[in-house]
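Asks: give me a 3D structure for the following:
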Amino acid sequence: MASSKRHQKSFNMMHSENLENRRINRKINKLKVEMAEISEQQEYIKLGQKEMRERFEAIDSECDQLKKETEQISHASENVQLRLNIMLNILKAQQANDFAKAADLTCSLGLV
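Replies: Next comes the predicted model:
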């Protein structure tokens, strides 16, 4: 009888170990699936980050280009304003019959 109890106890331990091994294997398989999903999500995030970085670089490049164009427009506007001021002074000099000054201003207009 003692032998049969030992045999039963041994059987129960093996059965318990098999159950425990199956539980562990299920957990391992579940973790593998979760790790694969996480890996896929990380790739998706990396792709999104790359796209965002490219968009920001494009926006930054456009911003630099707009800044250059704005500076060129501002410089051109300053030149136009300067020329208009000289033309106004030419008209004032002509009205005052100061033709020498008007001639000098006309020459300077060609330099601007």
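Asks: going by C-alpha atoms from here, please, whenever you check contacts or count neighbours.
Replies: Noted.
Asks: could you say which helix or strand holds Ile73?
Replies: helix 2-95 (DSSP states H and E).
Asks: name the next helix or strand downstream of that helix, please.
Replies: Criterion used, DSSP H and E; the element after helix 2-95 is helix 99-111.
Asks: in that next one, what's buried?
Replies: 101-102, 105, 109 (16 or more other CA atoms under 10 Å).
Asks: compare with the first, here's sequence two:
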Amino acid sequence: MVARSMIKEEKKKPKMKSLKTRVQRMKVEMGKIREDQRCIREEQLIIGERFGVVARQCHELRLETQVMVEQSTFNRVRLGIMVNILRARQDGEFDKAAVLTAALASVSDGKKL
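Replies: Just a heads-up that it's a prediction; the model follows:
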């Protein structure tokens, strides 16, 4: 009977060693995983900052584009009035040309028609 109990103890010892080894290995792996997660969080922060910069630039470009569209529309209105003034003068309609000239002046001053 002594022999059997010794065999059982011998069998238990390698299992304990392998369990300790596995636990140690898992701790090392968990440490690596923690480090990887830390790196990932840092990269996410950097990417988030870059995204914020890009979003601000996009907003600025939209505003600039809107201003350009408004200026283009304003210029087209002014050119249209100028063309009508020239036609009115060619046709001898000086009263109409005077009204259009006043309209052009008010549009150029930023006033509405």
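Asks: circling back to that earlier point, and the helix holding Ile73 of structure 1 with helix 99-111, angle?
Replies: On the basis of axes from the mean of the first three to the mean of the last three CA atoms, to 10 degrees, helix 2-95 of structure 1 is oriented at 150 degrees to helix 99-111.
Asks: helix 2-95 of structure 1: how far from the chain's middle?
Replies: 9 Å (CA atoms, centre = their mean, to the nearest Å).
Asks: what packs against it?
Replies: In terms of contacts (3 or more CA pairs under 8 Å, 6 or more residues apart in numbering; DSSP states H and E), helix 2-95 of structure 1 is packed against helix 99-111.
Asks: what's the matching range in structure 2 for the helix it packs on?
Replies: Helix 99-111 of structure 1 lines up with residues 94-106 of structure 2 when matched by TM-score structural alignment.
Asks: contact partners of stretch 35-50 of structure 1?
Replies: Applying CA atoms under 8 Å, 6 or more residues apart in numbering, stretch 35-50 of structure 1 has no contact partners.
Asks: which bit of structure 2 covers that stretch?
Replies: Under TM-score structural alignment, the match for stretch 35-50 of structure 1 is residues 30-45.
Asks: just give me the mean distance for the matching stretch relative to structure 1.
Replies: In the superposition with structure 1, the average deviation recorded for stretch 30-45 of structure 2 is 1.1 Å (mean CA distance after the TM-score superposition for structure 1).
Asks: find the residue at the geometric middle of structure 1.
Replies: Note on structure 1: the residue nearest the mean C-alpha position is Phe56, at 2.5 Å, using CA atoms, centre = their mean.
Asks: residue in structure 1 paired with Ser5 of structure 2?
Replies: For Ser5 of structure 2, the residue aligned by TM-score structural alignment is Ser10.
Asks: its match: how many residues sit nearby?
Replies: When neighbours are counted by other CA atoms under 10 Å, Ser10 of structure 1 registers 12.
Asks: can you tell me how far it sits from Ile24 of structure 1?
Replies: 21 Å (CA to CA, to the nearest Å).
Asks: try Ala36 of structure 1
Replies: Ala36 of structure 1 is 18 Å from Ile24 of structure 1, by CA to CA.
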